[in-house]
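**Q** Quick check, what structure comes out for this input:
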Amino acid sequence: MIRYSLKCADDHGFESWFQSSEAFDGLLKARKVSCPVCGSAQVEKVLMAPAVQPSRAAKPVADTARPLATPSSKIEEALLTLRRQVQENSEYVGMGFVNEARRIHNGEAPERAIYGEAKVEEARRLIEDGVPVAPLPFMPQRKVN
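**A** Okay, here's the model as predicted:
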């Protein structure tokens, strides 16, 4: 796996993981890499510092959550506000989203706000089955790294 720092044509910066540099190149050429802020597929890599592992003798650093980016427009500010509200008021269930959404809909799990990840086909099936879901206009914070 390889992590790239990226930016879109509107200068929105973001990061994403790829299986390899060849996989990134193929996805970029197929216009499958897009900005999580504006959706632009005009994306390019930007200079980034390498990830260096500390020595075994090094003292562990306190685990601090990566702060959300500073908004540079009203749209980015609105998206960051939405992200904060979702994260503060919902439970992240990751790739278990489809199963948990169905369980909640069927009364097999407690009613609560959740968010997570689903493949497009799975989300479409949830909607067709009457499960109330909606796509979020951002990647979960755990996936942005």
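**Q** all contacts plus neighbour counts: C-alpha atoms, from now on.
**A** Fine.
**Q** what's the spacing between residue 45 and residue 17?
**A** Taking Cα to Cα, to the nearest Å as the measure, residue 45 falls 12 Å from residue 17.
**Q** So for these two, which residues contact both of them?
**A** residue 4 (Cα atoms under 8 Å, 6 or more residues apart in numbering).
**Q** Can you name the next helix or strand after the biggest helix by length in the chain?
**A** Longest helix of the chain, by residue count under DSSP state H: helix 74-89. Using DSSP states H and E, the helix or strand that directly follows helix 74-89 along the chain is strand 91-94.
**Q** Following up with a second sequence; could you model it the same way so I can compare the two?
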Amino acid sequence: MIVFDLMCADQGHRFEGWFGSSRDYEDQQNRGLLDCPVCGSANVGKAAMAPNVGRKGNQLPAFAKPAEDQSGTKAPTPVSNKAPVPAEYRQIIGELAKAQEKLLASSEWVGDKFADRARDIHYGEADEKAIHGTASKEEVAELVEEGIAALPLPLPVLPPDSKN
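**A** So this is what the prediction gives:
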């Protein structure tokens, strides 16, 4: 399996594409099977990307390990294959992406310190401001128990220092 960063040439939307091989990507590209999941443009190509150097087998990051539910059973991983996306869904996703981008433009990225910073703001130890970052399910549950607003973002967000 190989992952390429792809980009819509018409609107500049970036997304990942997973392929069985480089030849698989080329075949799908030549047959016109690739399109932007946000706007539906077929004008899609590979985006510049950093090389991916694999970890040793015994160094799998925690986020890559299958999650377990409360019974100890491995939770299923969400998967999909290419399915036709109706035009109205692409429009809705595009509008959602624009709204989230606007929201994040007026918000501060705090990375994995989200829970601590949200508490500081809630309890008056820091100035009131909009923030976004990452938090574990447990951290979010604790914030909610304390009456602190913590909502998941509808679309994935890249940390500012990882953008090109």
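**Q** mean per-residue distance, the longest helix of structure 1 to structure 2?
**A** With mean Cα distance after the TM-score superposition for structure 1, helix 74-89 of structure 1 departs from structure 2 by a mean of 1.6 Å once superposed.
**Q** Which residue numbers in structure 2 does that helix align to?
**A** With TM-score structural alignment applied, helix 74-89 of structure 1 matches the range 91-106 in structure 2.
**Q** Ok, stretch 130-140 of structure 1 next?
**A** Going by TM-score structural alignment, stretch 130-140 of structure 1 sits over residues 147-157 in structure 2.
**Q** Do a quick rundown of the helices in structure 2.
**A** Taking DSSP H as the criterion, structure 2 carries its helices at 22-30, 87-105, 114-122, 137-145.
**Q** What residues sit buried inside the last one?
**A** The neighbour-count criterion (16 or more other Cα atoms under 10 Å) identifies 140, 143 as the buried residues of helix 137-145 of structure 2.
**Q** mean deviation of that helix from structure 1?
**A** Using mean Cα distance after the TM-score superposition for structure 1, the mean distance for helix 137-145 of structure 2 is 0.5 Å.
**Q** Report all helices and strands that that helix contacts.
**A** Here helix 137-145 of structure 2 touches helix 114-122, going by 3 or more Cα pairs under 8 Å, 6 or more residues apart in numbering; DSSP states H and E.
**Q** just how off-centre is the helix it packs on within its chain?
**A** 22 Å (Cα atoms, centre = their mean, to the nearest Å).
**Q** just stretch 136-145 of structure 1 next, same as before
**A** 2 Å.
**Q** Can you name the residues in contact with it?
**A** 3, 14, 15, 16, 17, 36, 37, 79, 83, 116.
**Q** That one: which residues count as buried?
**A** 138, 139, 140.
**Q** correct me, but residue 45 of structure 2 touches residue 14?
**A** No: with contacts counted by Cα atoms under 8 Å, residue 45 of structure 2 stays clear of residue 14, the gap being 9.9 Å.
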